[in-house]
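[1] need a structure here:
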Amino acid sequence: MQHYLKFTTFPLIALAVMHAMMQGGAWMYTGIAALVFVVALGDILLPDDRSEPRMEGEFFLNLMLWLTLPILMWVTLCFTWAVAPVDVLGIDGFMKGVFGYDRLQLQADTTWYQWFFGALAGAFLFGAGGTNVGHELTHRTYSMRDMMLGRWMLAFTCDASFSIEHVYGHHKNLGTPADPATAQRGENVYGFVLKSTLGGYKSAWKLEKQRLAKFNQSVWNPVHSRMMRGNLMSLSLFATSFVIGGWVGVVMFWIMSAGGKTLLEIVNYMEHYGIVRRPEDKVEPRHSWNTNASVSTALLYALTRHSHHHAEADQEYWNLRSYRHAPMLPTGYLGTILLALVPPLYKKVMTPLLNHWDETFATPEEKKLAIEASLKSGMKGLKSAQLGQNGGHNMNRAAA
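    Below is the predicted model of the structure:
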C-alpha cells in the first residue's frame, strides 16, 4: 500500500500549499518553504528509494496523473482571482463562503514581494505538476486521451511543442550536438535555459513541418498543425487569466508559466549534463544522470529514474526501475536544481562525477568525444582534458 500512497505526494502537497498560501501575507512563503524543507532536506535525510514493487492498480496510479489538470486550473483560478482589481466573474461570495478566501482581505494583507514568492511556488506547481506529468502522458502515443491531457498540462507553461520535440527529437538526439536539451560541459545554466527553449521550439516546428509536408498540409494551419493548436491552447489560458484577473492576472499567470518552463529547462540541464554520445549509437541508461532520492521520486512520479526512462521511453512511471549502477546525480532533483543555480559550485560538484562517467561508462569512441568536450569546456579538474593536453598518445590510451 505504501508504494501506492507515495504517489499521492504531489496532489496532497499542491492542495495543502495552495490552501496555506491563499491565507495571504507571510503564508505566501509556504510553497518555497515546503520545497526546501520537505523536498530538498527530505532527499538528503531519508534513504534512497530503490524499491521495485509489482504494481497492478493502474487506475489509481493514472488517476494521480489525471488530477494534475484540475489542480493546475485551481492554481490559475486562485492566483488570478486573488490579484484581480475587481470581481469580474462575481465569485467573491463563492470563494469566501466555501473556502474562506476573502479577495479584498488577501490583497490588504499581502505585499508585492509576497505575491511574487507565491507566484514562484505556483511556477513550481506548473513545472513539477504540469510539465512533468504532461511529459509522462505525451509519451503515451497510443492513447489519444492521455496525449490530449498531457498537451493541455504542457500548455500552462506555453510548451505544448515539448510533446513533439521531446518524444521525437530529444530521445533520438540526446548526448549529441543536435540535441538542444543536452547541456555541454562547462555550459552555464542561465544561457542553457534560453538556448534550449529556443532550440527546442525550433526543432519541434521543423519536425511538425516535415510531418505535415507528407500530407501537403501547412504547419500554420491549426486544423492540422499540433504546433499552432498548442500555441492557441496557451493563448486561451492567458485569455482566461485576463477575464478573471485583468492585466494583473495575466502578469501573475505569465510569472507562473515562465517560471514553470524555466524549471523544466533547468531539469533538462541536469539530466544529461556533460554526457556525450555518437549519433549512430543506441541510447543507453548510462547516457542519463539518475537519482533514487526518496522525496523527489515520489513527488515527480519517478522522473528521477531517468536512466530507465531513456532506455525504455514507453514504460509507465510505476514500472521504472532504480538502475542503481547508472550515473548518479549528487542529490535529489530540487537539491541539484539549487546547485545548478550557482554555476561555479555546480561545476565543482559535477567535475568528479564527469571524471567517473568518462572512466566507467564511456565507450572508447565516447572517451574521444569526452576529451574534446572537456578541452572545449575550460573546466578545471577534468582528467580527460588533461589527457588531451598531454598529447595524442595519452588520447589513444584513454580510448583503449
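
[2] drop to CA atoms for contacts and neighbour counts, all remaining ones
    Noted.

[3] okay, which residue is most central for this protein?
    residue 264 (3.2 Å; Cα atoms, centre = their mean).

[4] Show the contacting residues for it.
    By Cα atoms under 8 Å, 6 or more residues apart in numbering, the contact list for residue 264 reads 127, 131.

[5] Quick check: next helix or strand after whichever helix or strand it is part of?
    Per DSSP states H and E, residue 264 falls inside helix 226-271. In the C-terminal direction, the helix or strand that comes right after helix 226-271 (DSSP H and E) is helix 294-299.

[6] Could you also give me the structure for this second sequence? I'd like to compare it with the first:
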Amino acid sequence: MNAKTSINSAKSAVKFSDNKRRLWLLGLVVPNIANAAFLGYQFGPKITRKVFAATGPLALHLIIPAIDKAMGEDPDNPPEEAIAALEHDPYYARVVKLFIPFQLAANFYGNYIASRETTPLTDRILFGHLLGVVNGVAINTAHELSHKPGKLEHYLSHLCLAPTGYNHFRIEHPYGHHRRVATPEDPASSQLGESFWQFWPRTVVGSFKSAIEIETRRLERKGKQFWSLDNELMHGWAISAAYHLLMLKCFGTRIIPTQLTQAMCGITLFEAVNYMEHYGLKREELGNGRYARTMPEHSWNNNSMFSNVLLYQLQRHSDHHAYPARSFQSLRHYANVPQLPAGYASMVLPALIPNWWFKLMDERVIQHYEGQIDKLNIYPKARKLLLNKYASLFKHTTQPVTLAQ
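    So this is what the prediction gives:
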C-alpha cells in the first residue's frame, strides 16, 4: 500500500460514523421487556395479569415483527477501511456484555414471581415461554462472545447459556458448525425439504455429539483424557448446574415448570433461527470429502433494521460466515446473496409450521441454484417428493447427485 492509498484509507475511516452506535443498546430490550412484564404482573391490576404473563408470544410473534416492518431496511454498511477502527472500539464489547446482568435479573425476577403460591400453573408456564425468549436471544449473545479469543468471553458465553443448559454450543459452533456449514455433514445446516421438527432432533443431538468429539480431540492433542479438569464442556455444564441449583435453593420446586419451559422454548427459538440460516444451501463439492471455501452465498441474509440491532446483526449471516472473526458492528450486508423474505422474528412462526415454510422457501432455494439439483443440500427422505413437486423447476444434470444417507 503506497502513501497516497494509506492517506485515503485513513480519511475514509475517519469519515465513517456508525449511525447505529446508540441503537445497539436496543439489544437490551428483550430481557427488559420480560422485567417490565413481571413488574406489571406483580403490581398491576389482577385483570391484566394474563396479558403480562403472555408477553413472550406477543412480543415474539406480533410486537417485534411489527416494529421490524415499520423500521424497514438498514441502509448502513461500514466500508472496509473503517473495520479496523470499529473492531478496536471497546464500546461494542461492553454493549454485548451488558446484556448478561439484565438476562440474569429477568430470570431471577421471573422465577421469584413463579414461586409465589398465588401464581397459577398456566402463568408459570407462560413465564417459562417469556424467559425462553430471553434465554433464546441470550444464546445469540453467547454466540458473539464465543468467537472472541479471550477466556473471560468464553466463560461469559457459558453464563449466557446456563439457563438453557446449551453450553456445548460454545464449543460446537465456532469449531464444528463453521467448519462444516452448508454441507450434508453439518447437523446445524438444515436441508431442503426437511421440516423444522425433523431438523430439531438432528441438530440438538448431532451438535451435542460434535461438541464432545471436538473437545475430546483438543484434550488428546494436549495429552489429556476427556474426563479432565481442563475440559471446557464440563466447566460449562458445571456453570449451568450451579445456576439451576441456585434457582431451586432460592425459589423452591414451584419453579420447575417455568424452568423446563424456558429451556425448551429457548433452545427451540434458537434452533428455529439456525434452521433459517442455511436452509437448502450447499458449498460446492471438490471431491474426497472436501468442499469449497465458505462464501457469503452459503447463508441466508436479511437486512431488517430492528431485528438486526436486537440480535447484533446476526441476520448479516453471510458476512459472519465469510469472516467469522469479525465483531457484529463490522458486519456488512450483501445484496447479491440469498435473502430471506423477512426478519428472523417474522420468520419464526413460518419455520414452526412446515407447509407454510416450504411454501415460502422451497422454490426460492431451487431458483437460487437455477434448478441444478446437484447443487442443493437436499433432505434424503424428501428427495422423491421434491423432484415430483418441483419437476418444472429442476434442470437435467449430467453430474451424479451426492446426498447424505
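
[7] Overlay them and tell me the TM-score.
    TM-score of the superposed chains, computed with TM-score structural alignment, normalised by the length of the first structure, equals 0.84; 363 aligned residues with a Cα RMSD of 2.4 Å.

[8] hang on, the earlier thing: quick one: what's aligned to the residue nearest to the centre of the first structure in the second structure?
    Residue pairing (TM-score structural alignment): residue 264 of the first structure is matched to residue 270 of the second structure.

[9] where's the helix holding residue 264 of the first structure relative to the chain centroid, distance-wise?
    Put simply, helix 226-271 of the first structure sits 14 Å off its chain's centre (Cα atoms, centre = their mean, to the nearest Å).

[10] With stretch 188-205 of the second structure instead?
    A distance of 14 Å separates the centroid of the chain from that of stretch 188-205 of the second structure, by Cα atoms, centre = their mean.

[11] From the rest of the structure, what touches that stretch?
    177, 181-184, 187, 206-207, 268, 271-272, 274-281, 351-354, 358, 362, 365, 376-379, 382-383, 386.

[12] Check stretch 124-135 of the second structure too.
    Residues outside stretch 124-135 of the second structure that contact it (Cα under 8 Å, 6+ apart): 30-31, 34, 53-57, 60, 103, 106-107, 110, 114, 160-161, 163-164, 255, 257-267, 269.

[13] hmm, which of the residues you listed are the buried ones?
    30-31, 34, 53-56, 60, 103, 106-107, 110, 114, 160-161, 163-164, 255, 257-267, 269 (16 or more other Cα atoms under 10 Å).

[14] Quick one: residues contacting the counterpart of residue 251 of the first structure in the second structure.
    Alignment note (TM-score structural alignment): residue 251 of the first structure maps to residue 257 of the second structure. By Cα under 8 Å, 6+ apart, the contact set of residue 257 of the second structure is 121, 124, 125, 128.

[15] The third one: neighbouring residues, count only.
    Looking back up the chat, that one is residue 125 of the second structure. 22 (other Cα atoms under 10 Å).

[16] ok, now the last one?
    Residue crowding around residue 128 of the second structure was assessed by other Cα under 10 Å; the count is 31.

[17] now do the second one
    Using other Cα under 10 Å, residue 124 of the second structure is surrounded by 25 other residues.

[18] Per the alignment, it pairs with which residue of the first structure?
    Alignment note: residue 124 of the second structure maps to residue 115 in the first structure; criterion TM-score structural alignment.

[19] roughly how far apart are that match and residue 24 of the first structure?
    Counting by Cα to Cα, to the nearest Å, the gap from residue 115 of the first structure to residue 24 of the first structure is 8 Å.

[20] Excluding sequence neighbours, find me the nearest residue to residue 217 of the first structure.
    Distance criterion Cα to Cα, 6 or more residues apart in numbering; nearest residue to residue 217 of the first structure, sequence neighbours excluded, is residue 224 at 7.0 Å.

[21] typo on my end, residue 87 of the second structure
    Per Cα to Cα, 6+ apart, closest to residue 87 of the second structure is residue 327, 6.5 Å.

[22] isn't the one you found right up against residue 143?
    No - applying Cα atoms under 8 Å as the test, residue 327 of the second structure and residue 143 come out as separate, 10.7 Å apart.

[23] picking up where we left off before, quick one: which helix or strand includes the match of residue 124 of the second structure?
    Element membership for residue 115 of the first structure (DSSP H and E) is helix 112-124.
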